[in-house]
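*Asks:* got a predicted structure here, sequence first:
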Amino acid sequence: MGAALTRDGRPVRVLVVDDEPPLAELLSMALRYEGWEARSVGDGAGAVRAVREWRADAVVLDVMLPDTDGLTVLRRLRGEIPGVPVLFLTARDAVEDRIAGLTAGGDDYVTKPFSLEEVVARLRGLLRRAGAGQVRDVSLLTVGDLVLDEESHEVWRADEEIRLTATEFELLRFLMRNQRRVLSKAQILDRVWSYDFGGQANIVELYISYLRRKIDVGRQPMIHTRRGAGYVLKPGAPGGR
């Protein structure tokens, strides 16, 4: 499915509120992979400030936060943006939290542990219900003169069509959805191959080399190596690989 855009053509903004940094970063990464913008904060006060300054289109909100509870945060968020959709994160056995959250005005909830795909699907549903056309899906990803169509699986650079294998396509899509972000080999393995190659991260290097031959050869390089960190795709970036 393509990226979600608001009526004015910008990517949907989702605020993740959770005091577990690894979980918050994982959720944010999954949302960015969908072509959305994502920010994360670790407490209720930060959530209210972020919503006020950033004007999020939706919020993923943990019920348990270090400075206050999610229900109090919900009321404050709605004071800033009355109609903002809120998806609660709750513990699996906390039935009372789920009931309290929905009663207090939360729009939906998922229980921990959850799948990233479920969170994205729930958010799409909330945005559709909240906006009646507020969000539209598009299938084209564009970075500089590089264009990828997520529906037809076609790729062009400077209007020249580029033929990719299925794995090369998924790798390029991940890089383009996270343009200007350095992605580690572990992140790429997890998202593109969906499992660990038993430490064989050289599979990433191999497919990066395949992509470079098709995307960068004879043109200004877009795929760059950040030694010790990973890879980054940038439009028209100068310098070596």
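*Replies:* Happy to help now that I have it.
*Asks:* okay, CA-based contacts and neighbour counts for the rest of this
*Replies:* Fine.
*Asks:* what count of nearby residues applies to Arg32?
*Replies:* 22 (other C-alpha atoms under 10 Å).
*Asks:* packing partners of whichever strand or helix holds it?
*Replies:* Per DSSP states H and E, Arg32 falls inside helix 21-33. Helix 21-33 sits against strand 13-17, strand 37-41, helix 116-131, helix 166-177, with contacts defined as 3 or more C-alpha pairs under 8 Å, 6 or more residues apart in numbering; DSSP states H and E.
*Asks:* next up, a structure to set beside the first:
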Amino acid sequence: MHKILVLEDDYKMGSELRQFFTNRDFNCDQVYDGHMFFKQTELTTYDIYILDVNVPGLNGFDVCKRIRQNNKSVPILMLTAYSAVEDKVNALQNGADDYLVKPFHLEELLARVNALLRRSQNSSTEEKKVYQIEDLLINSSEMKVSRGGKEIVLTPKEYRLLELLASAEGRPVSKQTIATKVWDINFETGTNTIEVYVNYLRNKIDKGFDKTLIHTRTGFGYYLK
């Protein structure tokens, strides 16, 4: 299930968008201003962002630009009440992948969201990415991990967990997300499987090194930094 975060200060419009995407098997959250947006992204990892331009605090252009400073790949679609060419150019120059001018048809919005998600998925599949956190290197094309120049042997589950944490770019990854993306199951509070595997990783990634890279944020999840 794809996760969408909508930045929209119009309560009626935001509620309509949430209900529309929920009915189409998306997980959709909404925030009302730019500062709330970044607080929400610290709690959850999203697959796509939909940003209205005219919102309190940081406007949509500023939010888009700030996202792109830290995340080059997440799809961003902007909603604007302006059809002027300069506003469209501004959206694209700040890192948006697409835009829609209000008013718009919800089915067109859905089609554009699905197109961006397909493009993002194809790009991530084809991309040979290397993650680097301090002296830790994760080569996703070869599925190899090393730290301080020394190769670290991981099991497939350990590797998937480590790559998931790396792809979050410093944001906490919840147990629910880990369970879904690493084990393909819904998280059950009675199991400690995730804690066990995080400890496996810590023994292989952090043990013997001066700097700890795998961290816990209580109530939010685990992150690499």
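*Replies:* Yep, that arrived. Keep in mind the model is a prediction, meaning the values are calculated, not measured.
*Asks:* angle of the helix holding Arg32 of structure 1 against strand 13-17?
*Replies:* For helix 21-33 of structure 1 against strand 13-17, the angle by axes from the mean of the first three to the mean of the last three C-alpha atoms, to 10 degrees is 170 degrees.
*Asks:* in helix 21-33 of structure 1, what counts as buried?
*Replies:* For helix 21-33 of structure 1, a neighbour-count test (16 or more other C-alpha atoms under 10 Å) marks 24-25, 27-33 as buried.
*Asks:* including distance to Thr90 of structure 1, could these go into a markdown table?
*Replies:* Conversion of the buried residues of helix 21-33 of structure 1 to a markdown table gives the following (distance: C-alpha to C-alpha, whole Å):
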| residue | distance to Thr90 of structure 1 |
| --- | --- |
| Ala24 | 14 |
| Glu25 | 17 |
| Leu27 | 15 |
| Ser28 | 18 |
| Met29 | 20 |
| Ala30 | 19 |
| Leu31 | 19 |
| Arg32 | 22 |
| Tyr33 | 24 |
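*Asks:* just the strands from structure 1, written as ranges.
*Replies:* Here structure 1 has its strands, by DSSP state E, at 3-6, 13-17, 37-41, 58-62, 86-91, 108-112, 135-138, 140-143, 146-149, 154-157, 160-162, 223-226, 230-233.
*Asks:* can you lay out those strands as a markdown table showing distance to Arg98 of structure 1 and mean neighbour count?
*Replies:* Shown next, in a markdown table, are those (distance: least, C-alpha to C-alpha, whole Å; neighbours: other C-alpha atoms under 10 Å):
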| stretch | distance to Arg98 of structure 1 | mean neighbour count |
| --- | --- | --- |
| strand 3-6 | 27 | 20 |
| strand 13-17 | 16 | 25 |
| strand 37-41 | 21 | 21 |
| strand 58-62 | 11 | 25 |
| strand 86-91 | 7 | 23 |
| strand 108-112 | 7 | 18 |
| strand 135-138 | 26 | 18 |
| strand 140-143 | 37 | 17 |
| strand 146-149 | 39 | 20 |
| strand 154-157 | 43 | 18 |
| strand 160-162 | 48 | 13 |
| strand 223-226 | 43 | 18 |
| strand 230-233 | 40 | 21 |
